[in-house]
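Peer 1: sequence first, then the predicted structure:
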Amino acid sequence: MRLLTYLAVPALAIFALTAAADPVQWAREWPQTDFTRTTIDFAEVISGGPPKDGIPAIWEPAHIPAAEETRLDDREPVLTYEHAGEAARAYPIRYLMWHEIVNDVVGGLPVAVTYCPLCNSAMVFDARVNGIRHTFGVSGKLRHSDMIMYDRETQSWWQQAVGEGVVGAHAREVLTQLPGWMESWGEFRDRNPDGLVMDEPEWRRAYGSNPYVGYDTSARPFLYRGENPPHGINPLARVVRVENRVWTYARLRAAGEIREAGVVLNWAPGQASALDNRTIAQGRDVGTVRVRDARGRDLPHDIPFAFAFHAFHPDGIWMLGE
């Protein structure tokens, strides 16, 4: 795998360290975190390199009208969230690549918009825990190659791939995932001419570039020590997860549409991979997936790599067709 490096604080995989788990050492950095409460084996946690907040999450992002955005290429991926009664929001992956979490409020609802490049998991969560707003940052720790988030209110640790509290006061709490999806900027803009797009953050980062060149065609996930997925599926193949079921991207792409288990999945070309070319806009076409129920309502889902689904859903159901 070819990884680019930058003088600025890089994304989590770059300069990664695989130091052994050491809760005693962690307690010095995290004095407010209750390490006696956990749902995981600490041996599965490694340092990704940057320290706590070394990858800076975004708080109170600025947004601009979609019609005024001129920096994004039509093929660039964005993470879309639509809230009833509000203008649709697009969060460009060119920014999430370098910040991984955006804390926002849409229609009075606090949300955490998240993206872990190493797992390709892009999800929007209701940021309330027991009715109280929480804000999230990047811990600098990884488990099964997936980002561990933390909340600023209790310093609890959360596994991004499943939205579950794994260490601290909120261990075993689960964030509610909201319907959100990856699509191309052109698709979002054409469907939402009055929509909003997150403005470029005021940080010195190589926005628009991909620091994980060729990652999604690599032979092995970065900083992953677990099992490969079953059925001979490539660990870095994209899959579409809905709860504990998963469909392979390859099957959906070949079919165009799949209707199974009360879920309707559609694929269409036009979206660039964020994890292929040095320049995100020039990534190969991986297309856009939409996931709805039989009544046409958008469903919460994710498009992780196959290894990540297997790691966090070892008993998950693989919808492979005949």
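Peer 2: Arrived safely, thanks for sending.
Peer 1: switch to C-alpha atoms for all contacts and neighbour counts from now on
Peer 2: Noted.
Peer 1: what's the span of stretch 233-252 from first residue to last?
Peer 2: Start-to-end span of stretch 233-252 (Cα to Cα, to the nearest Å) is 14 Å.
Peer 1: how about that stretch: buried residues?
Peer 2: Judged by neighbour count using 16 or more other Cα atoms under 10 Å, the buried positions of stretch 233-252 are 234-242, 245-249, 252.
Peer 1: equivalent analysis for stretch 212-227, please.
Peer 2: Along stretch 212-227, these residues count as buried under the neighbour rule (16+ other Cα under 10 Å): 212, 213, 214, 215, 216, 218, 220, 221, 222, 223, 224.
Peer 1: for my notes, confirm the last one occurs in a strand.
Peer 2: No: if the criterion is DSSP: H, G, I helix; E, B strand; the rest coil, then residue 224 is coil and not within a strand.
Peer 1: how close does it sit to residue 16?
Peer 2: Residue 224 is 12 Å from residue 16, by Cα to Cα.
Peer 1: can you give me the helices for the stretch 151-300 of the chain?
Peer 2: 185-191, 249-255 (DSSP state H, counting those that start in this stretch).
Peer 1: contact partners of the first one?
Peer 2: In this case it means helix 185-191. With Cα atoms under 8 Å, 6 or more residues apart in numbering as the test, helix 185-191 has contacts from 66-67, 72-78, 80, 90, 92, 195.
Peer 1: centre of the chain to it, how far?
Peer 2: 20 Å (Cα atoms, centre = their mean, to the nearest Å).
Peer 1: ok, residue 23 - contacts?
Peer 2: Contacts of residue 23 (Cα under 8 Å, 6+ apart): 35, 42.
Peer 1: please report the distance of residue 213 from residue 276.
Peer 2: For residue 213, the distance to residue 276 - Cα to Cα - is 5 Å.
Peer 1: what helix or strand is the residue nearest to residue 113 when sequence neighbours are not counted on?
Peer 2: Excluding the flanking residues, the one nearest residue 113 by Cα to Cα, 6 or more residues apart in numbering is residue 124, at 4.5 Å. Element membership for residue 124, per DSSP states H and E: strand 121-126.
Peer 1: take this one as well and set it beside the first:
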Amino acid sequence: MHRLFALLAAVMLLTGAATADPASWKHEWPRTDFTRKSVASWAEIKSGGPPKDGIPAIDAPAFRPAASETRIAGTEPVITVQIGDAPARAYPIRYLIWHEIVNDTVGGVPVAVTFCPLCNSGVTFDRRTAHGVLDFGVSGKLRNSDMIMYDRQTESWWQQAQGLAIVGELTGARLRQLPTWMESWATFRARTPGGLVMDQPDFPRQYGRNPYGGYDSLERPFLYDGAPPPHGIPALARVVRVGKAAWPLTRIRAAGALTENGVTLSWESGQASALDTASIAKGREVGAVRVRDAQGRDLAHDVMFAFAFDAFWPDGAWMIGR
């Protein structure tokens, strides 16, 4: 599997560099305004393999009571969205790893629940903007190995890890990240007995299987040619990003809880890595993190790979405890 990723990366780097030009994209993206961009060079954008919508986003998914769901193993990760008095909703990574974006509405708030497997970035955005409510799809393009989303209204391109429009009419616009988190299915079910879970989509996919077997054990990420992270942190080590600061997950796990920079980060066991073994449920223990402010309120954050934090926040603070 590691050799396969290396071969694919080499091929895609060669072909991607040759086709990183709006002239070659226009037939697929006739509505995208390529005269507007914030990326320094088109060469930063590479094809991830699938075409536009080749990875199909999910719109208005069906839900079922958490107590009635029997297909999901307790160790599997879910993204929990809890807004106002609406019942908490769990979005299983077993579905997001195949679809990457879910457009939904929770407690009256239009949201985009997103997961980029290549960066382990699982963040939820408010779809309301100054330009109206946007719906998102998967472009099939990558930058720094991170998914580039697109909005269906203007077909502008958005960097998933940052929630930032980088190409097109809305270049420079930013989505508001919501304070959601990733936890194990067993934890969600025990904590929110009245909660809801996204039902299995009606697509021919091997839900519960990880198509990126062994990915988070690689030395280098797929289609990434940037420098390794500082401080000797492995490229695919998980860090917890809060704003422009990142804490190594290993440090939080060792401490159990840390309070720094005005936030408290706590770790608990029971959650498997979705990017380890072929079966998500059998992935190695990585645990789950909650991030709260001084008043105990949940804060927006992301548990992402170290290389992605370094790529998108090059001036960010590394909270390594030295």
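Peer 2: Okay, I see it. Bear in mind that the values here come from a model prediction, so they are computed numbers and not experimental data.
Peer 1: coming back round to it: mean offset of the next helix or strand after the strand holding residue 124 of structure 1 relative to structure 2 (after superposition)
Peer 2: Of the helices and strands lying after strand 121-126 of structure 1 in sequence (DSSP H and E), the nearest is strand 128-129. Once fitted to structure 2, strand 128-129 of structure 1 is off its aligned match by 1.4 Å on average (mean Cα distance after the TM-score superposition for structure 1).
Peer 1: which residues touch strand 128-129 of structure 1?
Peer 2: In contact with strand 128-129 of structure 1 (Cα under 8 Å, 6+ apart) are residues 110, 111, 134, 173, 175.
Peer 1: what do you get for stretch 251-259 of structure 2?
Peer 2: Residues contacting stretch 251-259 of structure 2 (Cα under 8 Å, 6+ apart): 264, 265, 266, 267, 268, 287, 320.
Peer 1: going through those, which ones are buried?
Peer 2: 264, 265, 266, 267, 268, 287.
Peer 1: correct me, but the second one touches residue 288?
Peer 2: So the one you mean is residue 265 of structure 2. No: contact criterion Cα atoms under 8 Å: residue 265 of structure 2 and residue 288 do not qualify, at 10.2 Å.
Peer 1: now do residue 26 of structure 1: how many residues are near it, please.
Peer 2: 12 (other Cα atoms under 10 Å).
Peer 1: show me what contacts it?
Peer 2: So residue 26 of structure 1 contacts nothing (Cα under 8 Å, 6+ apart).
Peer 1: where does it sit: helix, strand or coil?
Peer 2: Residue 26 of structure 1 - assigned by three-state DSSP - is helix.
Peer 1: ditto for the one 5 residues further on
Peer 2: Applying three-state DSSP to residue 31 of structure 1 yields a three-state assignment of coil.
Peer 1: now do the strands in the stretch 201-322 of structure 2.
Peer 2: Ranges of strands within the stretch 201-322 of structure 2 are 238-242, 245-248, 257-260, 263-268, 288-292, 302-305, 317-318, based on DSSP state E, counting those that start in this stretch.
Peer 1: between the ones you listed, which one is nearest to residue 39 of structure 2?
Peer 2: Proximity to residue 39 of structure 2 (Cα to Cα) singles out strand 302-305 among the strands of the stretch 201-322 of structure 2, at 21.3 Å.
Peer 1: the closest one packs against which elements?
Peer 2: strand 121-126, strand 238-242 (3 or more Cα pairs under 8 Å, 6 or more residues apart in numbering; DSSP states H and E).
Peer 1: can you put those in a markdown table and add distance to residue 153 of structure 2?
Peer 2: Compiled in a markdown table, those are given as follows (distance: least, Cα to Cα, whole Å):
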| stretch | distance to residue 153 of structure 2 |
| --- | --- |
| strand 121-126 | 15 |
| strand 238-242 | 30 |
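Peer 1: which one of those lies nearest to residue 27 of structure 2?
Peer 2: Of all those, strand 121-126 comes closest under Cα to Cα, at 29.1 Å.
Peer 1: and the angle from the closest one to strand 238-242?
Peer 2: Computed with axes from the mean of the first three to the mean of the last three Cα atoms, to 10 degrees, the direction of strand 121-126 of structure 2 lies at 20 degrees from that of strand 238-242.
Peer 1: PyMOL command to pick out the buried ones of the contacts of helix 185-191 of structure 1?
Peer 2: To isolate the buried members of the contacts of helix 185-191 of structure 1 in PyMOL, using 16+ other Cα under 10 Å:
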select buried, resi 66+72+73+74+75+76+77+78+80+90+92+195
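Peer 1: kindly check the end-to-end length of stretch 66-76 of structure 2 for me.
Peer 2: Per Cα to Cα, stretch 66-76 of structure 2 runs 14 Å from first to last residue.
Peer 1: name the residues that touch it?
Peer 2: By Cα under 8 Å, 6+ apart, stretch 66-76 of structure 2 touches 92-94, 184-187, 189, 193-197, 208, 270-274, 280-282.
Peer 1: need the winner for burial among the helices of the stretch 151-300 of structure 1.
Peer 2: helix 185-191 (a mean of 18; mean count of other Cα atoms under 10 Å).
Peer 1: so how much does that one differ from structure 2 once superposed?
Peer 2: Counting by mean Cα distance after the TM-score superposition for structure 1, helix 185-191 of structure 1 comes out at 0.4 Å.
Peer 1: how about stretch 58-66 of structure 1: buried residues?
Peer 2: So, applying 16+ other Cα under 10 Å, buried residues of stretch 58-66 of structure 1: 58, 59, 61, 63, 65, 66.
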